[in-house]
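S.K.: dropping a prediction and its sequence here:
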Amino acid sequence: MAMTYELGEIMAERQIEAVTADGARSQVTVRFGRPRPDELSTSGDWCCPHQIVGLGEEGVGASFGVDSLQALLLSVYKVRLKLGERAAAAAVRLDWLGQPDLGMEIVPRF
């Protein structure tokens, strides 16, 4: 049985576009809930819920980490993977300000 999660308080949201081969555009919304302690953890782990609306299944998923930051970072990573899979399945290209990674991957430039 799959776990169900509540998004809770939304701490971040991004609007992106799905673009079909003929140029038709539709809105896709990505939401991240505020990280919170995982109620099922006996070791103090954290949970960060996320949701993708407008591109396939719209249920709330979650990622887990040893602290709130790791849970958040893993949630962003998981959403990037889901977006790629869903875009391929729907035969669309995703766009956010022309950024190929949808602005969800930060590579430090020192």
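M.R.: In hand now; what should we look at? Numbering: from 1, shown residues only.
S.K.: from here on, contacts and neighbour counts on C-alpha atoms
M.R.: Will do.
S.K.: in the helix or strand hosting Ala12, which residues are buried?
M.R.: According to DSSP states H and E, Ala12 maps onto strand 10-19. With burial defined by 16 or more other Cα atoms under 10 Å, the residues of strand 10-19 counted as buried are 16-19.
S.K.: from the contact counts, what lies against that strand?
M.R.: Other elements packing on strand 10-19 under the criterion 3 or more Cα pairs under 8 Å, 6 or more residues apart in numbering; DSSP states H and E are strand 25-33, strand 93-95.
S.K.: any idea which of the ones you listed is most buried?
M.R.: When you average the neighbours per residue for each of those (mean count of other Cα atoms under 10 Å), strand 93-95 leads with a mean of 20.
S.K.: hmm, back to that, distance to Cys48 added to the helices and strands packed on strand 10-19, as a markdown table?
M.R.: Shown next, in a markdown table, are the helices and strands packed on strand 10-19 (distance: least, Cα to Cα, whole Å):
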| stretch | distance to Cys48 |
| --- | --- |
| strand 25-33 | 6 |
| strand 93-95 | 23 |
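S.K.: below is an additional structure, to be compared with the one above:
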Amino acid sequence: MSAEYELGRVVASRELVFTAADGTRVPVLLEVGVPSRDPEGPDWYCPYRITGHPGIADRVTAIFGIDSLQALQLALTCLPDELSDAAGLTFLGGTDLMLGSGGP
């Protein structure tokens, strides 16, 4: 879809750390918004945003499902997939980002 979506109210977030080649550490924030009904159809969407990583564009991504639960589940599945090529990320000092299967 070509529509732009807003993150809205955040229901879940996680702060990761990106370490650059020179050792500089930068916070990377993952945020998931409240699932909402799609104004253009019967489906639902769940917005999420990744900010702070130099290799990932700062944008809101909307993931669609047949209801709010599926939209939320799919958004949580997409986060590790989107981060799978993003090297240098850690969570709580380790490389396991604890985002479930599908990513680092």
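M.R.: Great, that's in hand. Here the structure is a predicted model, which is why all the values come from computation and not from measurement.
S.K.: quick one: TM-score?
M.R.: After superposition, the two chains reach a TM-score of 0.82 (TM-score structural alignment, normalised by the length of the second structure), with 98 aligned residues with a Cα RMSD of 1.8 Å.
S.K.: between the helices and strands packed on strand 10-19 of the first structure, which one is closest to Ala71 of the first structure.
M.R.: Evaluated over these, closeness to Ala71 of the first structure peaks at strand 25-33, with 10.8 Å, by Cα to Cα.
S.K.: among the helices and strands packed on strand 10-19 of the first structure, which is nearest Glu58 of the first structure?
M.R.: Nearest to Glu58 of the first structure, of these and by Cα to Cα, is strand 25-33 at 10.0 Å.
S.K.: equivalent range in the second structure for that closest one?
M.R.: Alignment of strand 25-33 of the first structure against the second structure: residues 25-33, by TM-score structural alignment.
S.K.: how distant is the matching stretch from the center of its chain?
M.R.: Computed by Cα atoms, centre = their mean, to the nearest Å, the chain-centroid distance of stretch 25-33 of the second structure equals 8 Å.
S.K.: ok, Gly65 of the first structure - contacts?
M.R.: 45-47, 71-72, 74 (Cα atoms under 8 Å, 6 or more residues apart in numbering).
S.K.: 10 Å - rerun?
M.R.: With contact taken as Cα atoms under 10 Å, 6 or more residues apart in numbering, Gly65 of the first structure is in contact with 35, 37-38, 44-48, 71-75.
S.K.: what about the residue nearest in space to the middle of the first structure, which SS state?
M.R.: In the first structure, the centroid-proximal residue (Cα atoms, centre = their mean) is Val79; its distance is 3.0 Å. Under DSSP: H, G, I helix; E, B strand; the rest coil, Val79 of the first structure falls in the helix class.
S.K.: PyMOL command to pick out the buried ones of the contacts of Gly65 of the first structure?
M.R.: Here is the PyMOL command that picks out the buried ones among the contacts of Gly65 of the first structure, judged by 16+ other Cα under 10 Å:
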select buried, resi 35+37+38+45+46+47+48+71+72+74+75
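S.K.: out of the contacts of Gly65 of the first structure, which sit inside helices?
M.R.: The helices, defined by DSSP state H, take in 71-75 from these.
S.K.: tell me the one of these nearest Ile52 of the first structure?
M.R.: Closest to Ile52 of the first structure out of these is Ser75 (11.7 Å), distances taken as Cα to Cα.
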